[in-house]
Every structure is written in C-alpha cells, then in structure tokens.
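Colleague: the following block contains a protein sequence and its predicted model.
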Amino acid sequence: MLSGRYRVDSLIGRGGMATVHRGYDLTLGRTVAIKILDRELARDNTFRTRFRLEAQAASRMAHASIVRVYDAGEDLEDDPAGGITHTPFIVMELVRGRLLREIAAEAPLSADDAARYVDGILEALEYSHRAGVVHRDIKPGNVMVTDDGQVKVMDFGIARAVSDTSATVAETTTILGTAAYFSPEQAQGEPVDARADLYSTGVVLYELLTGRPPFVGDSPVSVAYQHVREAPVPPTKRYPEAPAQLDPIVMRALAKDPAQRYPDAATFREALDAALDGRTMSRRQMTNLTDELYGEHRRAQNEIEHTFAELSSDNGVARTQSGPPTAWVWAAIALIIALVAALAFWVIESDPLDLRAADTVDVVDVTGWTASAAERELADDGLEVKVSTQPSDSLPEGTVIETRPAPGTSLELGTHVDILVSDGPLMAAIPSIIGGTEDAARKALDGHDGLQLGRIMPTNDPDAQAGTVLSAEVNGDKVAEGDEVLEGSRVDLTVATGRVTINDLTDMPYEFAKKSFEDLGLTVEQTVDDGCEAGDPLIVETQNPAAGDVDIHSTVTLRVCAPAAEANESGTSDGAEG
C-alpha cells in the first residue's frame, strides 16, 4: 500500500529508473497504473527531484492522446537502520492495449496505418508543445495503441518545460532519450525545443514504414554520430515496398537543421495528411529535396572518408602533407570527441550503455507483450525461446507474464530463455441449476470446486412452484447453464416463494377485479348480494382473502353488488331452465 490509498499489484513494466505496476485506488474504486521510483535511486535527492518534475510536467497534460497522470506522492517508511525510506510514486491512467514497438516489430506498415499512428503521436505533441512541454523521448516504446485503436503517448518523465531548457539546465542534466531516436541537437548535448520531438517522430515514421530506424550501429556513440553527420537513406531505398509518397515527409522531418524541419506538430500533421492524397515526387524532385536538406552533410561525409583514406598508407604510416588538414576535418574530429565525452557523461549519470562483447545480449523486457511478438523479439536477439502458459487474473490471454531469466540479465547468444504467457483467468462453468429446486442448486454449487453459493433472493412468481430457481447472477450479471465465470465467483440465486401478491380491489368494478386476479393465475369465484337497488353498478363489495401474499393458483372469492332487476331476471331464467 502507498499512502494508505493505493494498492500495488502485479508488475507491468520496468524502465531505467522506475517500475510500473497495476494498482487499485481504494478511495475512488478504480484500477490504475503506479510508477514507483527505484529504491536505490530514491536515496538520491537529485533523482527524486527529477521524478517530481516528471509528475508536475505530466499532470498538466490532459488530452485523449496522452496517458493521464492522476496523482503523485512520496511514501515514507522507517527503515531498520533508524533512517527514512523514500518511495516516490506517480499514479496514472491504466491503458489496455499494445506498445507501438510490438506493432512495428511485426512487419512494415502500410501508408495509412503508419500515418494513423504517427498522427496520434503528433496530436499529443501538438497539445503538449502548446503547454510548453517537450517530451524528448518519443519512441515506439513510449507509445501505446489501445484495443480500440487510440494512440496514447506516455512517459513524459524526460520532458522539461520549454521555458526551463536554459543553458544551465542543459549543462547540469544528462543526455536523455534513446540513441536510435535522438535528434542531432540531443546527440550533441545542446538545448532542444519542440522540433526535437518532431525529429524523433520522423524516426518513428521511418521505422514503421521500413521495419528499422534510419540509423543503426554497434554502439550508441556510432548511432549518435550518424544522427549528426550522415544523411538518411529514403524509406523506399531501404524498403522498396514502402509508400513513395511519404519519402519527402520523412526526409523533411529528419532534417539535421531544426529550421529545415516542420515548424510545429500541426504543420507536420497537415503535410502527412496531404501526402496520403497527393502524388509521388519524381526522382529529380526527390534528389533536389535531399540535396537541399542534406547536401552539406553528404559532401562532408565524402570528404572525411576521402581525407582519412589519404592520411593512411597501405602499411599504416601517415603520409606527409604540404599543409595542415582543413578546418572541417578538425571540426569533425572535435565533434567525435564531444560526442564520446557527452555519451560517457550519460553512462556515468544515467543508465549504463551496453559496452560488452557482441556475443552477449541483455534479455529484453517483454512483459505485457503478445506471446508471438515477444518470441520473435527474443529470437531476433539470438536467444532460444520456450513458451509455457499459466493462468492469470490480471493479464489477458496470450500476454507475457514474465521471462526467466529476468529482463536485463546478460546472456550468451543461443542461451535458453523461458517466457511465461497468460492463459487467462481460471474459469468455471455454471452448472444446470436454473429451473430446478433450491436444494438441488445448493448441492450443485457446494460440490463445485470453482463456484460458491451467494445470496438467496426470494421472489414472488405467479407461475413457479415454491423453491424453484428462477435465475442466477454473478456480480449482478445474469448467467445461464454453461456460461464461464471467474473461478471462485459467488452465484446469487433468485428463488420462487410459491406465493403471489394481490391488492385490495374492493369498490372496484367486478370485471376489472376479475381480470386482475386471473392475470395472476388465480381462480375467481363470485357471490352476489341481491339487496342492491336497481341501477347500481356491479362492483366488488368484499374479497377473500384480503390484500397480501396468497398461494399461487389459489381461489379468490369476490362478493359483488348486482342490480335487483338483474337478480330477478337471473332467478326467473334459472327457474325456467330448471
């Protein structure tokens, strides 16, 4: 329990500085997601401050395309050493769906599907940027797609208000984000604005269309260098089946110079929408656009490669030159040194980078993924995968519960990894009890391993004998024989009393009273009071039994007042027949 209000349930996911759990808000009675800062990091005031800033930034985001933050706090407990243990946490909306990372891993997407997901990301960014918040870590792993197709951007934990992105903040914070989705300015440790998010969104669009980011490498340093210095290959050249009409959209979004990108998320969305209905660029137009955006980087890249080739002889001895290298060579060398230094700072202050030998791999956290996507991801990493199932009340069928070994464990290629997949909750079938007797239903439920007898609710029914089970309910929903419910459910029974309720219909017209009782399955007998004056209406003087519950199919006797003339005629007629 956190703050005496939030119950912490099963683990959903694990990040660099926090874990996310399914939880329950006891005050409001709703299921939530709870992000809890790692206990080791929670001892550091700096990390706790960053975590609190995350909550403050995210709590301002109230939009359908952004995972909502409900509450934030810090749970304090006395530790055995006499100190205080800090447990900062954030309470968020629980989103049911799939990570965009899982969807992207399955296969390259069509133009319409890729545009739909990216448009959802841009819609969220359009809102957050207006609020003055830059996300700084847009990537498929931070985007959820709900079961009904709604895109939701999550984890504004690396976001900072645009007004706070001063030189001081840039100098005192680590380089944050993920190298594959860095903007060039992030890779160089420079202050960033909303256009950095648009660059990262362009990387996501590229990956959705081709199946991989535009820049990959053996280390984050090499990937970061490519973001800064190398021109991306158009999506159609990477994956010929990619929609050509989106090539210029991607290339504009990935411009090295922020001024050459889309100025804001709204403009990006408009261009994306127009491209779906527009014509494909000609080869010459595409070449001109690429030269406009990346010509300088292409030339610099070629010159660097050419110069370093000249600086090395076949035996590795440098050749003599008539003069020093040109200024751009020194600039390139300085840039590489700056990148290495910045990323080394990231290693020290943030999560360690994977600098181990290439014959090992960390187990990816695939908790919450579909079994097929998780199996494919681990197999692609060079691991042997075995799938087993286990019932789960908290995760839907086919969803990964955990991996063994745990996520983050370093393994040699070819090592065996078990993934435990939810088989869904244990279910029990409703036995044949409806229409039978209460005693038979009690015996059936008492002898059932997975069900319990709940409340017995007596009900008057004009057609059912006493003790007949009229219906069964679980959690307020009616169930029938063979329906499957969660194992351990209580089954409430509605049982007939064998009685029916009648009203007092004295002083009412006889025909009305007769029909009312007969509609309840009762038999009506009539007795006539001959003392009524002529012309009086035929009404009920008395009824037996009186108002209340009576046995079903019983008899109600009504004494009615009949006009004297009718009584005489009735008597004469009876005598004549006799």
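Modeller: Cool, got the structure. From a predicted model like this one, the values you see are computed outputs, not experimental measurements. Numbering: from 1, shown residues only.
Colleague: make it CA atoms for all contacts and neighbour counts henceforth
Modeller: Fine.
Colleague: would you mark the buried spots in the helix or strand where residue 47 lies?
Modeller: Assigned by DSSP states H and E, residue 47 falls within helix 45-59. Going by neighbour count (16 or more other C-alpha atoms under 10 Å), the buried part of helix 45-59 is 47, 48, 50, 51, 52, 53, 54, 55, 56, 57, 58, 59.
Colleague: hold the first one in mind and look at this next one:
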Amino acid sequence: MDGTDDDFAVKVLKPEFFHAARVQREIQGLQRFEHPGIVRLFEVRTITLGTESRTALVCEYIEGGSVHDALKAGRLPTKKQAKKFARGLLEAVAELHASETIHRDIKPANIMLRDGDWAKPVLIDFGLARSLSDKTFTRYPARVGSLLWMSPEQLSAERARKASDIWACGVVLHSVVSGEHPFVDMAALDQLDEDELYDLFTVPPKPLPDSAPKSLARLVSRFLTAEPLYSRGTAQRAVTDLKGK
C-alpha cells in the first residue's frame, strides 16, 4: 500500500465482539480474492488505542453508498437494474463459496453500490466470515450474524452454512425488489424477540409485487425455503439460472 494515492477504508474491530486470532486468520484468507463484487482487503493490522490492542482492517474505499442507504432513501432499482444487481451479488457469493468461505452477515448495510450503480454490488465487512475448512472459534449454540438477515438455522443458534448465505441473499433481493422486509413489519420490530423472529421466518414470505421480474421471484421463493436447506440451491446455480433469462 505504501506509495499509492488510493483511498482506503479502515475498520477498527471492538475486542468484545471479535476474537482477534480468529479475525486475523479468517480475514487474511480473504486477501486472495480479486473479484469486482468483493471488497479488496489490503491488510490486517494490530494497532494500539490507549492501552488496548485492536485489530484494524484496511480495505478499498468504495464510493456510492450502500444498499441500506438506497432503500432508506426509497431508491429502488428498475427491473433491469434489479436483475443485474442479483447477478452481481450472487456472482460474488459464488466466488466466496467456491473457496469454501462463508460471509455469515450478508445484509443491505454490507453491500455497497460502486459509484451508486445497482449493477455493481460489492460485498463488504468480512468480520464474521469464516473458512469452512478451518476450525471455528465460535462455540455453539450461538447466534452469529444480524437478526433480520439470519437464516432460521442461525436463529436456532446452529452453525452457519453456505445455505445460510443463500437465505440472506433471498431476504436482500426481496427487500430490494419490494422495498420491505419479506417477513417482518419493521414498525413492530422492537416488540419481537429471537424466538418470534424464528417463527416468522419459517412461514412463506410476503408476496413480491406483480411487477417483480419473474426470474427473481423464482429465486427469492427458492432461497427463502426454511427446510430442507439443500432446496435453496447454490449461488452458482442461481447465476446460471439468471444468465439463461
């Protein structure tokens, strides 16, 4: 990185939420990715803040805002943009899964839109990512991820799988197309606990609007299947399906 004029984003992790050794090992594994839909991780550093050592992730800076920002502003994609967004997101997830890596926290706030373009989604924030080939530091049962975007198995405090990332993609795609969460009335969110969320997530999602692209509606329906997990399919299969449309 030295001697460059590039902009960087630096995220300092809170020690109470992240095991430093786990982050060092798992995030360093992501440095090998060179994919337009995956944020470039340049370096993992240990820095000192006061008397504490903290892990800092040095990543590329992505201009354009997140999917969360776009949804909050009511800026939904067109049909064509939505299909390009879905393909870009799923290509990035397929790249991760091909290397036996899972993200575990796919949600609108963790997907940037490069230059504000729906056709250029970029996955960020790999603080919870892990390699399936390595020993995990997480002690199960444990809920890992963000509640509204967790799969039913994650809400049950089970180990996350590739299928858990696929579920999260389904929730994101539904939200992007419809402008609302597929299961939860956000106005009543504060009144729900984890067990109630699980009950909501194991029933069919809200229907997508009739104007939704049929190819995406089929994907969302498949992705948001609580059981069996294999029925959600894979990211690569979904990319292939979208290419054929």
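Modeller: Received, thanks. Just so it is clear, the structure is predicted and the values come from calculations on it, not from any experiment.
Colleague: following the helix holding residue 47 of the first structure, which helix or strand shows up next?
Modeller: Immediately after helix 45-59 of the first structure, counting by DSSP H and E, sits strand 69-78.
Colleague: re the thing from before, can you name the two of the buried residues of helix 45-59 of the first structure that sit furthest apart?
Modeller: Spatially, the most separated pair among these is 47 and 59, at 18.3 Å (C-alpha to C-alpha).
Colleague: counterpart of residue 247 of the first structure in the second structure?
Modeller: Following TM-score structural alignment, the counterpart assigned to residue 247 of the first structure within the second structure is residue 217.
Colleague: for the nearest residue to that match once chain neighbours are set aside, give its distance to residue 168 of the second structure.
Modeller: Among residues not flanking residue 217 of the second structure along the chain, residue 208 sits closest, at 6.9 Å (C-alpha to C-alpha, 6 or more residues apart in numbering). According to C-alpha to C-alpha, to the nearest Å, residue 208 of the second structure stands 16 Å off from residue 168 of the second structure.
Colleague: for the residue positioned nearest the centre of the second structure, give me its contacts.
Modeller: The centre of the second structure sits closest to residue 106, judged by C-alpha atoms, centre = their mean, with a distance of 1.3 Å. Shown in contact with residue 106 of the second structure (C-alpha atoms under 8 Å, 6 or more residues apart in numbering): 123, 149, 165, 168, 169.
Colleague: quick one: residue 54 of the second structure is in a strand?
Modeller: Yes. Judged by DSSP: H, G, I helix; E, B strand; the rest coil, residue 54 of the second structure forms part of a strand.
Colleague: where in the first structure does stretch 153-163 of the second structure align, residue-wise?
Modeller: Stretch 153-163 of the second structure maps onto residues 185-195 of the first structure, going by TM-score structural alignment.
Colleague: so which bits of the matching stretch are buried?
Modeller: 185, 186, 187, 188, 189, 191, 192, 193, 194, 195.
Colleague: which residue sits closest to the last one, ignoring its sequence neighbours?
Modeller: Pointing back at residue 195 of the first structure there. In space, residue 195 of the first structure is closest to residue 258, 6.1 Å off (C-alpha to C-alpha, 6+ apart).
Colleague: how far away is that neighbour from residue 192 of the first structure?
Modeller: For residue 258 of the first structure relative to residue 192 of the first structure (C-alpha to C-alpha), the value is 9 Å.
Colleague: likewise for residue 290 of the first structure?
Modeller: Relative to residue 192 of the first structure, and taking C-alpha to C-alpha, residue 290 of the first structure is found at 24 Å.
Colleague: what of residue 274 of the first structure?
Modeller: On the measure of C-alpha to C-alpha, residue 274 of the first structure and residue 192 of the first structure end up 28 Å apart.
Colleague: any idea what residue 56 of the second structure aligns with in the first structure?
Modeller: Using TM-score structural alignment, residue 56 of the second structure lines up with residue 89 in the first structure.
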